[in-house]
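# all I have is the shape, not the residue letters:
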């Protein structure tokens, strides 16, 4: 009997194990793979760069790799995915060619077409081939319908691509490719008054300074070497030989400018008006380890056809940023600069981790220095290396910090640490629980934060001459939220960290001025300080020659700025009396 009972126990235990194992297998079946691209596709070292809105791909004259479905307006069939185009079944800006479509000689024939409501841009056929271990790009850059036929480069240009990152830590690599051509003066996609921008081109910083000799005066159909630049926030410009700015290869962001491009000046315009002399060029964070190409080619840009605000396309030579190597996440490096706002001082220095940022003139900012994340002691030094003030700062990866050396209300030297936001992200308060939809991204920002570094002004407010608050009004005021504390009743040395920025954008055509007021907590804006020279939007322009070459100045220049009242009424030197200064944080 005991034997039978033991057998029953063993049998029951075995059945339980089998049941549990079966349940375990069943649970695996409920797992889902939600990745858009589930298949692992090995890519070659070849890449197609599509600059003219082609969207369909055929290889070897027979195999269609895209969906060839025209949108019927429902938005459903347009997104039919294919094996090699798993996002929406269509060719985008860049395409890494799979190894599977190359033949035994590591080559294949490709034909690109456009299927949809685009302007008629025809078809283009070319062969791609791997010849060695070096990566190559095939730039499909123009439609012959919109350019004169005397360009020196082929319609599909094979250009080597660098797959090695920068040699120096904290740097990125960049180059320039000139695929410009002479735009036809008449026909679909052109207007008779289109500005002629065909030239040699130079890659420059926002102030017009060339970034390197090797990326300057690049001729038509040629490309430069890569150069290494410290990571940071840049607004690169592409300039002709006479310093005219090229527009960017996509239309200005409507949410930020409500604008199009004037063909005669290649600058932003509003509502069928003349161009306002400010060209759209995105402000972007270029991260350590990234590799980038800036390419110039004929592009379709919107311009106004009537006063009602209707757009039509117009071709013009414009530049675009192509990512050759995506940068890894920056988990180590931060930026810090020093600003001398100390009245009565000559050149001062800032010491951090044994490194000295030297000879910062009064009212000026030092270049940014790179540091690894961590806690640091900051020391402000006079010309004799005497310590004037100290403070501690915690730097995290990707931080951008300005250390303002100034004087507090008691006349003592202090260091005010400001963490700058150069990301382009702007938080919009609202009712979302997790804030996923409570932020917007700016490509063309005009953002400023404000400081009071005058020890004799206990409360300072920045406002327009009439006392109206500064910043964009109307709908933009709701979209780019700023708390009044960012520019009202600022105390000496105070750093506002909650919603510290003011969106100064608004209309491209609207001029503005900023005045300083002596205010009180219960009286805003207070009394205007007439002895202080106000600043205008045009005071934000670093190099006016970049604009007067076309005949006039814009109302302002986009970028990230700090605006501060510095100086002391007790200073003996007129240069150290109170005045408003502007520090620009992007290059």
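Cool, got the structure. From a predicted model like this one, the values you see are computed outputs, not experimental measurements.

# hey, let's count contacts and neighbours off CA atoms from now on
Will do.

# check contacts around residue 100.
Residue 100 makes contacts with residue 42, as judged by CA atoms under 8 Å, 6 or more residues apart in numbering.

# would it count as being in a helix?
Yes - judged by DSSP: H, G, I helix; E, B strand; the rest coil, residue 100 forms part of a helix.

# ok, it to residue 84 distance?
Counting by CA to CA, to the nearest Å, the gap from residue 100 to residue 84 is 10 Å.

# what does residue 391 give?
Going from residue 391 to residue 84 by CA to CA gives 55 Å.

# any idea how many residues pack against residue 560?
Applying other CA atoms under 10 Å, we find 26 other residues in the vicinity of residue 560.

# name the nearest residue to it, sequence neighbours excluded.
Leaving aside its sequence neighbours, residue 560 sits nearest to residue 447 (CA to CA, 6 or more residues apart in numbering; 5.1 Å).

# same question for residue 400.
Nearest in space to residue 400, with sequence neighbours left out and distances taken as CA to CA, 6+ apart, is residue 335 at 4.8 Å.

# I'd say the one you found and residue 401 touch.
Yes - between residue 335 and residue 401 there is a contact at 6.1 Å, judged by CA atoms under 8 Å.

# isn't residue 524 right next to residue 487, touching?
No - assessed by CA under 8 Å, residue 524 is found out of contact with residue 487, at 10.5 Å.

# anything in contact with each of those two?
Listed contacts common to residue 524 and residue 487 are residue 461; contacts here mean CA under 8 Å, 6+ apart.

# where along the stretch 51-200 of the chain do the strands fall?
Taking DSSP state E, counting those that start in this stretch as the test, the strands found in the stretch 51-200 of the chain are 56-59, 63-64, 94-98, 107-113, 124-129, 135-140, 156-161, 171-178.

# distance from the chain centre to the shortest one, please.
Right, the one you point to is strand 63-64. Here strand 63-64 is found 37 Å from its chain centre; the criterion is CA atoms, centre = their mean, to the nearest Å.

# by contact count, what packs against it?
strand 56-59 (3 or more CA pairs under 8 Å, 6 or more residues apart in numbering; DSSP states H and E).

# for comparison:
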């Protein structure tokens, strides 16, 4: 047998070559364009310490580990992998939700403590000069009683016990009011927004006695409500609410005129329409916040401390994978109907919607259903089934079931999908700067959201009107194309939403029109939500008989027998909430304008009529 001999010098050379190759490959790293690789802190063990920032943008160090960039004119913006994973912008911001963050257990010392040193960047400025203040404190982790720490505008923490217990009914959410309002800075605005507060729905009606007259420095108990979209309002109250002392919801600001030295009415402050998740726990927290308002007539000094509020998520239940919501409307003249879902009534007996007083937004009750297929029936007072149809629900679906007469005289059901988000799909990316390739793989880049939107769709439910067009008085809902903003080059009032609508037809795309109506204070230092379209909101909405085709007639022939909708009546939840006329304007929310009844009906009760349904409470 032949033996192969390897001489020692050759053996050593081969070994060294192999070792060099291994070391070279093991040290090779991918070039990430100079970025700091982020850590997935969401998968790390979390402590019971959660902090919210109600003050100004703040730099944070925990147990001598800096988590933010501490950027200043002499120091470039940098950060650590852990810090940028928690604070991607390099600083702890003071967002609408308080920008909460939970301290990872890995940052605690051996005794379970977190020693914080913080540098607060003040937004109260004289010209362009701000101030800085520091915080040095230690917090003990208490796993048996989790606590939230709110960094208040006075530079101190307010400690509140956290509720990690979900609602007893999984369809519901829990909500409370915490009144941490104060006058640490005095009351330079002179608005006198302080004292007990009460929570109401959009029309000023109370949510619950437990959420009324919550004293300053106190917290209410929790109240369970069915999940859905709400537009809560908060008022100073002394027994009854004071409609002239409404609180602004951050990031909106109070109504203030620079140099004012007396109380101004606080009315018409537009809060967001929010969908509260089933299983979630929320708090509405009042605090003294530095609002971006000019304080003097020369508009030199900015930053006005005024009590306002935030909506805080205490317990996020995650993605809703179970529940959807439906309501029903009867658009068949002369009949009282019951809409059954799987054999059970939805909302009880329903009168004809056209019999309701004109220029009043109706609110049909909602019920919660589990995702999946459901059988819908419309029955008359004798129990006869007039129409039936199946619907397949997905989580978070929001539907209005309409019963109406078709052109052939037979009753039918229409399922109207309601968008409760104020979101539109744009023809170009809405993101500024480089975020991700706009290559069609990420639809987020093409979505534009309007947090303060009057959003409405239109329905033609008249059996003898082949095509209907709805108008802003006697013109279309213009402008058709936006010249600026996130929707530049697009429209937020698509023709398809209101032009040439056949009976029972719903456009598959671009089915709503939208007006952006943020409340902008006269003293505002900027327009963070975009310009308000208050000046072009319709005063009257009319119906026309139109015609599509090669020779279209749009808007067409005015329906003179159909009274127009007065927007300042039908699109205001409660006129009694306004004492000063300058604040009275169409309110944000999600609506449907429907033409019901017959154009050529002989009886007055069957005559065609425009009605308004409001889908949020």
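Ah, there it is. Just so you know, these numbers come straight off a predicted model, no measurement behind them.

# care to give me the TM-score?
Overlay of the two chains. TM-score (TM-score structural alignment, normalised by the length of the first structure): 0.81; 534 aligned residues with a CA RMSD of 3.5 Å.

# before we move on, the earlier item: now do the shared contacts for residue 100 and residue 84 of the first structure.
Residues touching both residue 100 of the first structure and residue 84 (CA under 8 Å, 6+ apart): there are none.

# how much does the helix or strand containing residue 48 of the first structure deviate in direction from strand 107-113?
Applying DSSP states H and E as the criterion places residue 48 of the first structure in strand 43-50. Inter-element angle recorded for strand 43-50 of the first structure and strand 107-113: 30 degrees (by axes from the mean of the first three to the mean of the last three CA atoms, to 10 degrees).

# who touches strand 43-50 of the first structure?
Contacts for strand 43-50 of the first structure (CA under 8 Å, 6+ apart): 92-99, 128-130, 133-141.

# what angle sits between that strand and strand 135-140?
Interaxial angle, strand 43-50 of the first structure versus strand 135-140 (the same axes, to 10 degrees): 20 degrees.

# which parts of the first structure are helices?
Counting by DSSP state H, one finds helices in the first structure at the ranges 2-28, 254-257, 475-479, 545-548.

# output those helices as CSV; include the columns mean neighbour count and distance to residue 57 of the first structure.
Listed next are these as CSV, based on neighbours: other CA atoms under 10 Å; distance: least, CA to CA, whole Å:
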stretch, mean neighbour count, distance to residue 57 of the first structure
helix 2-28, 11, 38
helix 254-257, 15, 31
helix 475-479, 15, 40
helix 545-548, 18, 41
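
# would TSV of those helices with distance to residue 361 of the first structure be doable?
Formatted as TSV, those follow (distance: least, CA to CA, whole Å):
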stretch	distance to residue 361 of the first structure
helix 2-28	67
helix 254-257	35
helix 475-479	36
helix 545-548	25
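
# quick one, which of those helices is nearest to residue 363 of the first structure?
Closest approach to residue 363 of the first structure among those (CA to CA): helix 545-548, 23.1 Å.

# who touches the closest one?
Counting by CA under 8 Å, 6+ apart, 207, 208, 243, 244, 245, 277, 278, 553, 554 sit against helix 545-548 of the first structure.

# most neighbours of all those residues, which one?
Busiest of those [other CA under 10 Å] is residue 245, holding 29 neighbours.

# counterpart of that residue in the second structure?
If you follow residue 245 of the first structure across to the second structure using TM-score structural alignment, you land on residue 246.

# one more: residue 501 of the first structure?
So residue 501 of the first structure corresponds to residue 512, using TM-score structural alignment.

# from residue 199 of the second structure, how far off is the match of residue 245 of the first structure?
From residue 246 of the second structure to residue 199 of the second structure the distance is 10 Å (CA to CA).

# what do you get for residue 440 of the second structure?
Using CA to CA, residue 440 of the second structure is found at 43 Å from residue 199 of the second structure.

# about what we covered before: pretty sure the match of residue 245 of the first structure contacts residue 271?
No - using CA under 8 Å, residue 246 of the second structure and residue 271 do not qualify as a contacting pair, with a distance of 10.5 Å.

# how far is stretch 487-496 of the second structure from where the chain is centred?
21 Å.

# quick revisit: go through the helices of the first structure and name the closest to residue 297 of the first structure.
Residue 297 of the first structure lies closest, by CA to CA, to one member of the helices of the first structure: helix 545-548, at 21.2 Å.

# just to revisit the earlier point, which one in the second structure is aligned with the residue nearest to residue 560 of the first structure?
Aligned counterpart of residue 447 of the first structure in the second structure: residue 455 (TM-score structural alignment).

# what's the answer for residue 579 of the first structure, then?
Residue 579 of the first structure maps onto residue 609 in the second structure, by TM-score structural alignment.

# contacts only, for its match.
By CA under 8 Å, 6+ apart, the contact set of residue 609 of the second structure is 354, 562, 563, 595, 596, 597.

# ok, and those in the first structure?
Retained in the first structure: 562, 563, 595, 596, 597, out of those (criterion both residues aligned by TM-score structural alignment, their matches' CA atoms under 8 Å).

# the equivalent of the second one over in the first structure: neighbour count?
Read it as residue 563 of the second structure. Counting by TM-score structural alignment, residue 563 of the second structure corresponds to residue 533 in the first structure. If you count neighbours by other CA under 10 Å, residue 533 of the first structure ends up with 13.

# cool, and residue 354 of the first structure?
For residue 354 of the first structure, the count of nearby residues is 10 (other CA under 10 Å).

# picking up where we left off before, residue in the second structure matching the residue nearest to residue 400 of the first structure?
Matched across to the second structure, residue 335 of the first structure falls on residue 325, judged by TM-score structural alignment.
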